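[1] Next one to model:
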Amino acid sequence: MYLEKIDSPADVKRLSVGELTELSDEIREALLHKVSAHGGHFGPNLGMVEATVALHYVFDSPKDKLVFDVSHQSYVHKMLTGRRRAFIDPAEYDAVSGYSEPTESAHDHFVIGHTSTSVSLASGLAKARDLQGGEGNVVAIIGDGSLSGGEAFEGLDYAAELGTNFIVVVNDNQMSIAENHGGLYRNLQELRESRGNCACNFFRAMGFDYRYVADGNDVEALIGVFSAVKDVAHPVVVHINTLKGKGYARAEQDKETYHWRLPFDLTTGEPAAPAGTEGYDALTARYLLERMKEDPRVVAITSGTPAVMGFTPERRREAGSQFVDVGIAEEHAVALASGIAKGGGKPVYGVYSTFIQRAYDQLSQDLCINGNPAVLLVFWGSLTAMNDATHLCFFDIPLLGNIPNLVYLAPTCREEYFAMLDWSMRQTEHPVAIRVPAVEVASREGFVAPDYGELNRYEVVRRGREVAVVALGAFFGLGEEVVKLLKERTGIEATLVNPRYITGVDGALLTDLKAGHRLVVTLEDGVLDGGFGEKIARFYGTSEMKVLNCGARKEFADRFDPGEFLRENRLTAGQIVEDIVAVID
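    Below you'll find the model as predicted:
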């Protein structure tokens, strides 16, 4: 066993090429067992085994700085830089982050989890090195899917003029999360087919020297090209053709499914836990497909994550040209949606909460200033949806909830979600975002849709006294628990309010609550700072009404247990009732 003896890159350098090939096989086997048992990014890491081994064989990390884009393909890098036990010992599986993490090792230089960032970050390291007269190579490792992101273009445009050592390794596996989209990928195909020799070369056009490796899973070939560019005094791109999912047949054949997986059976490929009932993603896809058949103006947009709203390959084929994947380009997706809406189309852009923040300027400038009636579906906005520091879904309420002209809605159930979606696609006055519940699909018996065009009108679900609980969106169920428990413990029949609108305050209702109530409690599934509850507190600021805002503290929490996180933020029904009693006593 070679892997068990690797404690640092120095141990990699002692091996022969044949031994490095055996080490790569051992690494791939360890990845198969860990990720199938634990979950994580599967295909990206399997495809980068040999390249990472070769990088550490040739370069001298951490003096030579390796910066991984997204860093979801950095598992092998971690195994070779003193963290192998987290990949071979089940008891240690949770000891390291799934992404680059400087607190773990001097070989990691940034906390990285979003895409298209490595070239910009690495070019900053190169500039800092040169300003101080330093030495060492700077290497940015970026996948072909990440090249579609605007920051990647900006970084390449800048780095080509550095005039100094700067190496970009382009890992071309012909895939993003799903298939690649965009004109750039035609040129990558031409480069692969010509073995890097076609006249049209995107990287040379940008000002880079260029090298191509036809078999990016051949350790010896990779060592040769990396050795040739090490210490080079100008910017160079090394374009390597790799196989995503290499070494596991199912992942090689179904690259989209095996990009990231929850625990599964290696033999059968079946999930370890049985699939639950149909979620909001699949329900949304089925709804939009029906709307597409009725109206050719309807178009669904994704930025490299078609599964966010249930568009499987089969559903994408069914939608045809009414489904658009812009690649990993959230900024373009928002501006495109604005343009489509301006032109009379009906765009619906589905995006994960953690990624919508990448398009803040386009939301504000390209969409909301213009008031174009595009629809944004924000998925997984919740304190308990994702728990990596780089992928938190805590912050969409402060981000979107404070942009002028935007209507941000928070449905509480299936019926309300589709009523809001119906309205948002019919109306022509506002850009509308909907915070799709990040919980199991729930129904509300007797639900009747209001006129959502009468903005900022909250729903009083249950009229009570003394305490009013304003429970936003997915926390409406928590609000029901709080009201029930409060009655059991104190006898108080609280008022329960479904606010519906994140972006506005129902002044008439809040004024009405002053009669017969001493306390208003807000519940939101996000951070408190800049959030929904603060709007309510500000409304009551000069009055005698007390306000208790319940949500999470502002922080980059990392790899937390969701239940414990809620308890730490006093977001269980019992804790909230305790806090209510403490305020009103």
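[2] Please count neighbours and contacts with C-alpha atoms only from this point.
    OK.
[3] Show the residue spans covered by the strands in the stretch 301-450 of the chain.
    Secondary structure of the stretch 301-450 of the chain (DSSP state E, counting those that start in this stretch): strands at 323-325, 346-352, 375-379, 407-409, 432-435.
[4] so can I have a markdown table of those showing mean neighbour count?
    Converted to a markdown table, the strands of the stretch 301-450 of the chain look like this (neighbours: other CA atoms under 10 Å):
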| stretch | mean neighbour count |
| --- | --- |
| strand 323-325 | 21 |
| strand 346-352 | 25 |
| strand 375-379 | 25 |
| strand 407-409 | 25 |
| strand 432-435 | 26 |
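[5] And this one, please, so the two structures can be compared:
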Amino acid sequence: MNDTPLDSIESPADLRALPADALPGVAQALRDEIVQFVSRSGGHLASSLGAVDLLVALHYVFDTPRDRLVLDVGHQAYAHKLLTGRRADFARIGKEGGPAKFLRRAESRYDDFGAGHAGTSISAALGMARGLQAAGEDAFAVAMIGDGSLTAGMALEALNHAGHLKQPNLLVVLNDNEMSIEPNVGALGAFLSRKLSAPSARRLRRLAKDVLAPLPQPLQQLARRAERSAKALLTPATLFEAFGFRYIGPVSGHDLPSLLATLKNARAMMAGGEGPVLVHAITRKGAGYAPAEANPLKYHGVTAFDAATGDMPKPAATVPSYTSVFADAAVQLARTDSRIVAITAAMAGGTGLDRFADALPQRFYDVGIAEQHAVTFAAGLATTGLKPVAAIYSTFLQRGFDQVVHDVCLQNLDVTFALDRAGLVGADGATHQGLFDLAYLRCLPNMVLMAPKDENELRHMLRTAIEHPGPAAMRYPRGNGLGVALDADIRALEIGRGELLRDGGDLAIVALGSRVAPALEAASQLAREGVGAAVFNARFVKPLDLPAIAELATRCGALVTVEEHALAGGFGSAVLEALAGQGILVPTRLLAVPDELVEHGDPAAQLARFGLDAAGIAAAGRALLAGRRRAGPAPVGGLYRAAAS
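    The predicted model follows:
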């Protein structure tokens, strides 16, 4: 784009070379470009627009990258990316080879810490502040965190630790969009923010300390109580100062002169050894773009839309998503069983449970960004005879792993986990890929673990998991289902029993979840070449349908397993372990995601690259059979080496 104030900004150093009165123009140009770029390619809009002024002010006041800037999650980071040398490539955000939607240390020296999961910024910034201090560097570490992220337990743990350390070079900027902590108090709050952080106020505070020092302890305590009471009346300082922070705020997050003055004063306070400091900024999601301001939830994560009007294209009639099928099934089952309750961790819309909340509000719980609490809360509910269904993205349940082990599985409690976004997720990239859940769940005693081949089977699996009297987890992918007909009744499946979808005598393809459909397509390709490939829908990872899989492997003499999951510890590994335990050793090819971090890109292209589409499965079958023919028949008791792709 041409003729904007951004044309001269290649780095924050260029921003700092501008006069302060040029910054509102820079902020407006950033907003314009974010709207234009996101309207074409999709992405995170409302959160990024709300954080523009804060990011301009932070990069202007602090000497980034010498001073460290850590942004929580990354939803709010688009202005940061545009100011730090990624503007020319921004149109490809979230696409393979383009910038990531979230922060990545490998992408830019200005991305001090990668983050796709909320609540990590204060811990990371505290570690940086401590490291800088230990190295004798007079630099600062800044964590910018949204108010919603403060529900993450580790954010509070980090605040507590920072206060305990009295970390002088740490600044926390609370980006409060008025949705959970404090309402905007207007000009008075901004005035108090500037005054409380100004040098004269700090001198007065030091003078007060000197005056109070000779007084008897009772009078000193009375004076301190009076100060605390005054602050509690005028600001929300009490909470954060209890953690050991110097609190400044609230200040308008869209008033650049006030922001600059407040941040400069905060920096001076830290330089004077008065840290850690917390600046509380009130912002509006979607600020500067009317449609996003009016409906920030709708414009949080968007596909392409009309930038001039904000109109989003109406989706064409299509098959329902796995998420919506899960949500409707949960409501249907809950209407007939009053014990069923639903839990989400700040992802009611993403998991589809907003539908459950509308239908059965008294039986729905959103615990905030607190996956650990969500799991143990569910465990507590289960002890009373309720049947909690915790819908949590695969990548987010990783955060509650200890609770799944200690609080659910060890006590064999009746909790159902619905793992949305299992598998490859596209533009959200490495932080959100659901590629590890089979490995971290199948090792747990008492856990039942399953994956549906389509949206109809998902409904039956949900009932199966709910009716099972112990822990059960069901994983399913992002996106639309296959368009299959939905049975009128939702029935429970027999646990540990798969289904043979196609028979054949040359090759056994044992597929899980989303890979069943391409396995069937691959078998059809092979059939045209004269190869009889059996296709088995495993359904269950734990317990495996070992009798059926063992019979197929023995009869066909060649086996391919297919899963949309990491190879290490996944479904194929479970099959090999089980067969080896029975002394059944046949030529085997494991098709799964290799041992690498998968970045953002087109999921279909990534599946093809890993050999997990129909063409790849068929090719693996051909190669396996060709290798078996070259090797000749195995001697009795002989061992064929298992090959992993």
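[6] Any idea what the TM-score is?
    Once the chains are overlaid, their TM-score stands at 0.91 when taken by TM-score structural alignment, normalised by the length of the first structure; 571 aligned residues with a CA RMSD of 2.6 Å.
[7] hang on, the earlier thing: okay if I get the strands of the stretch 301-450 of the first structure as CSV plus distance to C393 of the first structure?
    As requested, the strands of the stretch 301-450 of the first structure are exported to CSV (distance: least, CA to CA, whole Å):
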stretch, distance to C393 of the first structure
strand 323-325, 22
strand 346-352, 8
strand 375-379, 9
strand 407-409, 16
strand 432-435, 11
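[8] So which of the ones you listed is nearest N498 of the first structure?
    strand 407-409 (11.0 Å; CA to CA).
[9] Which elements pack onto that closest one?
    Using 3 or more CA pairs under 8 Å, 6 or more residues apart in numbering; DSSP states H and E as the contact test, the elements touching strand 407-409 of the first structure are strand 432-435.
[10] how about the helices in the stretch 251-400 of the first structure?
    Ranges of helices within the stretch 251-400 of the first structure are 280-294, 313-319, 330-342, 353-356, 360-361, 396-400, based on DSSP state H, counting those that start in this stretch.
[11] List just the one of the strands of the stretch 301-450 of the first structure that sits closest to E101 of the first structure.
    Proximity to E101 of the first structure (CA to CA) singles out strand 346-352 among the strands of the stretch 301-450 of the first structure, at 22.5 Å.
[12] and for the longest strand anywhere in the first structure, what span of the second structure is it aligned with?
    Taking DSSP state E as the assignment, the strand of the first structure that covers the most residues is strand 517-527. Aligning strand 517-527 of the first structure against the second structure (TM-score structural alignment) gives residues 556-566.
[13] can you count the residues close to the alignment partner in the second structure of P274 of the first structure?
    Taking TM-score structural alignment, P274 of the first structure has P315 as its aligned residue in the second structure. Applying other CA atoms under 10 Å, we find 6 residues neighbouring P315 of the second structure.
[14] so the most centrally placed residue in the second structure, which of the three states?
    Taking CA atoms, centre = their mean as the criterion, H117 is the residue nearest the geometric centre of the second structure, at 4.4 Å. When classified by DSSP: H, G, I helix; E, B strand; the rest coil, H117 of the second structure comes out as coil.
[15] Please pull up the equivalent of it in the first structure.
    In the superposition onto the first structure, H117 of the second structure corresponds to H114 when matched by TM-score structural alignment.
[16] Please say which position in the first structure L278 of the second structure maps to.
    The criterion is TM-score structural alignment: under it, L278 of the second structure has V237 as its aligned partner in the first structure.
[17] Under a three-state scheme, what state does that match occupy?
    At V237 of the first structure the chain is in strand, as set by three-state DSSP.
[18] Please report the distance of it from R195 of the first structure.
    Distance check for V237 of the first structure against R195 of the first structure: by CA to CA, to the nearest Å, it reads 14 Å.
[19] which of the two has more neighbours?
    Each of V237 of the first structure and R195 had its neighbours counted (other CA under 10 Å), and the higher figure belongs to V237 (24 against 15).
[20] For the counterpart of Y501 of the first structure in the second structure, the count of nearby residues, please.
    The criterion is TM-score structural alignment: under it, Y501 of the first structure has F540 as its aligned partner in the second structure. Applying other CA under 10 Å, we find 23 residues neighbouring F540 of the second structure.
[21] any idea what sits nearest F540 of the second structure, other than its immediate chain neighbours?
    Taking CA to CA, 6 or more residues apart in numbering, and ignoring the residues beside it in sequence, F540 of the second structure has M450 as its nearest neighbour in space, at 4.2 Å.
[22] related to what we said a few turns ago, could you pull up the contacting residues of the spatially closest residue to the match of H117 of the second structure that is not a sequence neighbour?
    With CA to CA, 6+ apart as the criterion, H114 of the first structure has its nearest non-adjacent residue at 4.9 Å, and that residue is V70. Applying CA atoms under 8 Å, 6 or more residues apart in numbering to V70 of the first structure gives the contacts 99, 112-118.
[23] switch to 7 Å and redo it
    By CA atoms under 7 Å, 6 or more residues apart in numbering, the residues touching V70 of the first structure are 112-115.
[24] Mind listing what's buried along the longest helix along the first structure?
    For the first structure, the helix that runs over the most residues, judged by DSSP state H, is helix 17-38. Within helix 17-38 of the first structure, the residues that qualify as buried by neighbour count (16 or more other CA atoms under 10 Å) are 20-28, 30-38.
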